[in-house]
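In: sequence? don't have it. structure:
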């Protein structure tokens, strides 16, 4: 055996002229991935403080916690809107959605507005449109909420496969053939949907099926869960686990988050079973903060909730996991946004044609691997119906119609309990002017939600919010 190596070396050298450099490089680099797969897991109306890794002492989420512990967690992760549809319009295009008129939440068509425009504007490309050009198979499992008219359908917005519903929410146990609203029928272009078992499980199972069917292709999976959005419906076996929680709505919510966690684990196990985990970028995020008044979520330590631009409405759990490339267990403390997802995905997919400066967001990979400096003192702006906000460094200003601007130093006051606007007039004036100039350059919204929501959103700024974890008994 000791004499074989010299013989092999002689044979290799003798025939070296017949072997191309490309072949040698191929052999040397055989462990490098031919492509990266992309998975975006989105929870719906999840409270910031309701996961183990974000501080929950009441709800157990071991699978999501494991995803965070083995990947990168963002302590200052934001979405671009405080409600479902505009937030999704932002993270599916990589562009702040108000810059193309998708300011409001999608509902019915208001008088004077054209239903042909009641969805994600056709002028915008989705992440699936971009990835199509790179040979990816794109699948959406679950919630769409970017337009119900035929021209807005996900299969016309770059997705190859769709199993789910086009509205903003769904019953967890039932879909009716002629149903509307939360009981609209499920649809699919690759199978006849079976009756719902429990929709969180069904989204998880269909996601696993997508991975299994496309394990040999570069794929993008958008797993858009309904949980823990209303209606408040949980499985009895999960409710038993949280029977110690006296408040019925909170108990149901905890059970729904538990079931979400199990299905995130199911997706991760599928990637591992198929040998894809190392080279698959998995992003986990919530589309906005928890609506504490309607689903009993907890956004601790942040004040506010879904629908408003205090931290509780836009500061969300945010994880990226890619074992072969990203650091394991990294806590990243600079500001990032869901608008960064598209440019990050495209760069990882090898897109060299799309101009990255068209996006509001940036490719995060170089910042997370220390090839580029951290994203310090990043400026972010938000607008949602009656509310506007700007963050620059540690300072955040919120402007709403019925009072003076609100100014907070988030480094000292992450819960936004101490308004410093009058004590820092120069900073207030500076940020308000910057925000106003940005605002007046935005286009008109292409559709509006009902006016009744404006009054409701204003009132949410005056609610009392729990900024600590619930007491565990």
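Out: Great, that's in hand. These numbers come from a predicted model, not from an experiment.

In: okay, CA-based contacts and neighbour counts for the rest of this
Out: OK.

In: now the strands for the stretch 351-473 of the chain?
Out: 379-384, 387-392, 395-399, 406-409 (DSSP state E, counting those that start in this stretch).

In: which among the ones you listed is found nearest to residue 228?
Out: Set against residue 228 and scored by CA to CA, the strands of the stretch 351-473 of the chain come closest in strand 379-384, at 22.1 Å.

In: other residues contacting that closest one?
Out: 80-82, 98, 103-104, 308-309, 388-393, 435, 439 (CA atoms under 8 Å, 6 or more residues apart in numbering).

In: make TSV out of the strands of the stretch 351-473 of the chain and add distance to residue 161 and mean neighbour count.
Out: Shown next, in TSV, are the strands of the stretch 351-473 of the chain (distance: least, CA to CA, whole Å; neighbours: other CA atoms under 10 Å):
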stretch	distance to residue 161	mean neighbour count
strand 379-384	31	20
strand 387-392	36	21
strand 395-399	40	23
strand 406-409	44	23
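
In: export the ones you listed as TSV, with columns for distance to residue 354.
Out: Shown next, in TSV, are the strands of the stretch 351-473 of the chain (distance: least, CA to CA, whole Å):
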stretch	distance to residue 354
strand 379-384	23
strand 387-392	28
strand 395-399	32
strand 406-409	37
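
In: structure B:
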């Protein structure tokens, strides 16, 4: 068994073979529902005695379940591998922040492939592969997008004050206020998209931020779990049941519209559980580890695929090793899509879905949880085959006999240890050749007249202030920078802020959190190094500069008597107009703390 990269011959051949579908409209629709931080044990059909997921349980009986399906131990890396069919380490996404969550612009995405084959493509919910051009979902093949920014609602790039209820999200590049709980919004918008495109093939990617923290949830979903000693966190369980109810609505809509038979419906999650285990409560799915763990509990997740009209067997389980990198190659084969010759790390599992799998070859796969600026060999890694797990290059577990990975067999099986170490070496020697590449956020493009930057994407050698709570508290008030590519020579304006533009507060204002005492603003980018005084009460400071094309660092600071630190927010334009740096100039509604409902957990 050895690690190899597959150039899928089906992809190359597709350009020369006639389609099995008589016309474009007969190709199957595809829906992927992926939840955030929900583990293998956070559904009833895997044995959880307390959680209520009747729709997902029924979906499992109607489709095929992959019982040995793996993703990365955290969210952005998983999503990059899912979208590309290639290892997250290869496509530049080995973290969730620090500029290492941006899918390299050279990568072909699942949305690109579907869109190029005549599909309508839509994203609803979480993207987490870049918030600036050219990494936004609308830049990566999604024709219709309704999403929150960053890795979760309420993180630093997201609209200020978003809290899961009656939030403001991005709709095709513009901010729009919504009524309702976030998960309900994602499904409702996804179903609108499906109905609007039911007469042509569509690809709908419904990517919920639930049940990711903060644990805010409608009380109608938390009340059934209150007082149950088997429940880890009532809101976590409640959010999952809310997802389940929304999947029921989705399935009913597919039935009502008469498109269920020709729709591939996938349910999966993005990493191991985050809130499913607490103080001895909850269900571990029979595994060791949680989110961010190199043990199976961190990366083995449920994957269900249903296609009534596509001969995918109902009630079937597949226990062969599969992974997120297999999904795009599989869709290409199942939907008979033409695609460029992508050097996939995954392979199509169509033969596993349609046969007994006896001819499925042995394979070795790797998942990691790096979460650093520059990857480190062996860090939080798992090398896997159908039977064995090599953890961190040192621990060896026989999953057939020891699914909870309690007994390290490295000393007893040195040959297996050496074999899997060799496989990791092949993996590392391959993917590490481009670890020094940086994904630069582009300014000066006609595709993004104004670029919004936040501390979430600072290239600092520690966790940056990635959450709005960090911004409120004034955390990590230090010097850092953004990695920038200037697309064209020319004149630019750069606006520096302590609060995001929609908060509409002064640089030294303390209404929403810690007040600073900054006196000056200094801009450093390329050959530019300029300083301005900060007027009393100023909400921002704008610099007018001339920049040359190329990659550079944007490294501004606010300067006070006792502190010099990089602003949490910066805005850049190459098309300045009067008041462009205001909420009105950017077309963003000013944050209103009185707007919408407050999560019931906050009131309590």
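Out: That came in fine, so what should we check first? Please read all numbers here as calculations on a predicted model, not as lab measurements.

In: need the TM-score between these chains.
Out: In this superposition the chains share a TM-score of 0.80, using TM-score structural alignment, normalised by the length of the first structure; 409 aligned residues with a CA RMSD of 2.9 Å.

In: just to revisit the earlier point, quick one: which of the strands of the stretch 351-473 of the first structure is nearest residue 172 of the first structure?
Out: Relative to residue 172 of the first structure, the nearest member of the strands of the stretch 351-473 of the first structure by CA to CA is strand 379-384, separated by 28.5 Å.

In: and that closest one, how far out from the chain's middle?
Out: Using CA atoms, centre = their mean, to the nearest Å, the mean C-alpha position of strand 379-384 of the first structure is found 17 Å from that of the whole chain.

In: could you check the angle that strand makes with strand 387-392?
Out: Between strand 379-384 of the first structure and strand 387-392, the angle comes out at 170 degrees (axes from the mean of the first three to the mean of the last three CA atoms, to 10 degrees).

In: angle of strand 379-384 of the first structure against strand 395-399?
Out: Taking the same axes, to 10 degrees, strand 379-384 of the first structure and strand 395-399 form an angle of 20 degrees between their directions.

In: what's the most distant pair in the contacts of strand 379-384 of the first structure?
Out: Farthest pair in the contacts of strand 379-384 of the first structure, by CA to CA: 104 and 393, 26.9 Å.

In: have a look at the two and say which one is more surrounded.
Out: residue 104 (24 against 16; other CA atoms under 10 Å).

In: what is the aligned counterpart of the more buried one in the second structure?
Out: With TM-score structural alignment as the criterion, residue 104 of the first structure lines up with residue 95 in the second structure.

In: measure its match to residue 29 of the second structure for me?
Out: Relative to residue 29 of the second structure, residue 95 of the second structure is positioned 31 Å away (CA to CA, to the nearest Å).

In: for the aligned partner of residue 253 of the second structure in the first structure, which non-adjacent residue is spatially closest?
Out: In the first structure, residue 253 of the second structure lines up with residue 270, judged by TM-score structural alignment. Nearest in space to residue 270 of the first structure, with sequence neighbours left out and distances taken as CA to CA, 6 or more residues apart in numbering, is residue 208 at 6.0 Å.

In: who's in contact with the equivalent of residue 360 of the second structure over in the first structure?
Out: Counting by TM-score structural alignment, residue 360 of the second structure lines up with residue 375 in the first structure. Contacts for residue 375 of the first structure (CA under 8 Å, 6+ apart) come out as 334, 335, 336, 367.

In: in helices, which of those residues fall?
Out: Among those, the ones falling in helices (DSSP state H) are residue 367.

In: if I align to the second structure, which of the contacts of residue 375 of the first structure are still contacts?
Out: Among the contacts of residue 375 of the first structure, the ones whose aligned partners also touch in the second structure (both residues aligned by TM-score structural alignment, their matches' CA atoms under 8 Å) are residue 367.

In: thinking again about what came up before, and the match of residue 253 of the second structure, how close does it get to residue 205 of the first structure?
Out: To residue 205 of the first structure, residue 270 of the first structure is 10 Å away according to CA to CA.

In: same check, this time on residue 231 of the first structure
Out: Distance, residue 231 of the first structure to residue 205 of the first structure, using CA to CA: 21 Å.

In: and residue 68 of the first structure, by the same measure?
Out: 22 Å.

In: which one's more surrounded, these two?
Out: Ranked by neighbour count (other CA under 10 Å), residue 68 of the first structure and residue 205 place residue 68 first, with 26 against 17.

In: OK, contacts around the more buried one?
Out: Neighbours of residue 68 of the first structure in contact, by CA under 8 Å, 6+ apart: 53, 319, 320, 321, 329.

In: what does residue 77 of the second structure correspond to in the first structure?
Out: Looks like residue 77 of the second structure aligns to residue 86 there (TM-score structural alignment).

In: I figured its match hits residue 104, correct?
Out: Yes - Residue 86 of the first structure is within contact range of residue 104, at 6.4 Å (criterion: CA atoms under 8 Å).
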